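let me see the structure of the following:
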Amino acid sequence: MSIEETPEGLCLPLTLRLRGGLHARPAARLAQEAQRFAADISLRSDEASADAKSMLDILSLALPDEAHVTLVASGADARQALEALAVCLDALRD
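Coordinates of the predicted model:
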């Protein structure tokens, strides 16, 4: 896991490994996990960005399996949030 510091905050590039893509169940779980943190967290693809605390925002990205995304977080617990979300996404693998 390679968390990078940028002017926007901490960034963690990931490749989704979710059969069927980031559909309702994993999107809900990801949003639920993100809501545990005070940090502002977004999920970004090449085309768009979504609030990682909102299941509907995440679903609006329509991310397929093997999509390259970046989690971006800023705030006091940003590093912990990115680490937890990476673990969450890994646990959701089918």
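
going forward, measure contacts and count neighbours with C-alpha atoms only.
Noted.

how far is the longest helix belonging to the chain from where the chain is centred?
As assigned by DSSP state H, the longest helix anywhere in the chain is helix 78-91. Relative to its chain's centre, helix 78-91 lies at 8 Å (C-alpha atoms, centre = their mean, to the nearest Å).

check which helices and strands it sits against.
strand 9-15, helix 24-34, strand 68-74 (3 or more C-alpha pairs under 8 Å, 6 or more residues apart in numbering; DSSP states H and E).

Phe37: what's it in contact with?
Contacts for Phe37 (C-alpha atoms under 8 Å, 6 or more residues apart in numbering) come out as Asp77, Ala78, Ala81.

give the contact list for the first one.
When the contact criterion is C-alpha under 8 Å, 6+ apart, the partners of Asp77 are Phe37, Ala38, Ala39.

here's the other one to compare against:
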Amino acid sequence: MIVREFVINNKSGLHARPATLWVQTASRYQSSIRLKKANREVDGKSLLAILSLGLSAGSSVEVTIDGSDEAAASGELAKLIADLAEKGE
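Reported below is the predicted structural model:
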């Protein structure tokens, strides 16, 4: 199991387009992916669940990845978050 803290550094947070990219990326992996903000924990492969967290710019979210391909999933999701910030999404 991998537990990581991500800070959403893109200017508009995980709104519809970036959240869709997250779900598309996460769904390629067999591992369970959960996002937690404050006391709410949601499925990291569900667009509506992610949007319900209201992850705006500067938000911090705990991501738990558990499964056979957890390391690959963790690396790819970290790259996605960095790319979103870099592109100004």
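
quick revisit: tell me the one among the contacts of Phe37 of structure 1 nearest to Asp57 of structure 1.
Nearest to Asp57 of structure 1 among the contacts of Phe37 of structure 1, counting by C-alpha to C-alpha, is Ala81 at 17.9 Å.

please list all residues in contact with the equivalent of Cys11 of structure 1 over in structure 2.
In structure 2, Cys11 of structure 1 lines up with Val3, judged by TM-score structural alignment. Contacts of Val3 of structure 2 were listed using C-alpha under 8 Å, 6+ apart, and they are Glu62, Val63, Thr64, Ile65.

between the residues you listed, which sits nearest Pro18 of structure 2?
Here the nearest of these to Pro18 of structure 2, counting by C-alpha to C-alpha, is Val63; it sits at 15.9 Å.

mind checking which helix or strand the residue lying closest to that closest one once chain neighbours are set aside is in?
Distances taken as C-alpha to C-alpha, 6 or more residues apart in numbering put Leu35 closest to Val63 of structure 2, at 4.6 Å, once the chain neighbours are dropped. If you go by DSSP states H and E, Leu35 of structure 2 is part of strand 32-37.

mean shift between that strand and structure 1?
When structure 1 is overlaid, strand 32-37 of structure 2 sits 0.9 Å from its aligned residues on average, using mean C-alpha distance after the TM-score superposition for structure 1.

what span of structure 1 is that strand aligned with?
Mapped onto structure 1 using TM-score structural alignment, strand 32-37 of structure 2 covers residues 40-45.

and stretch 46-63 of structure 2, by the same measure?
Taken onto structure 1 by TM-score structural alignment, stretch 46-63 of structure 2 occupies residues 54-71 there.
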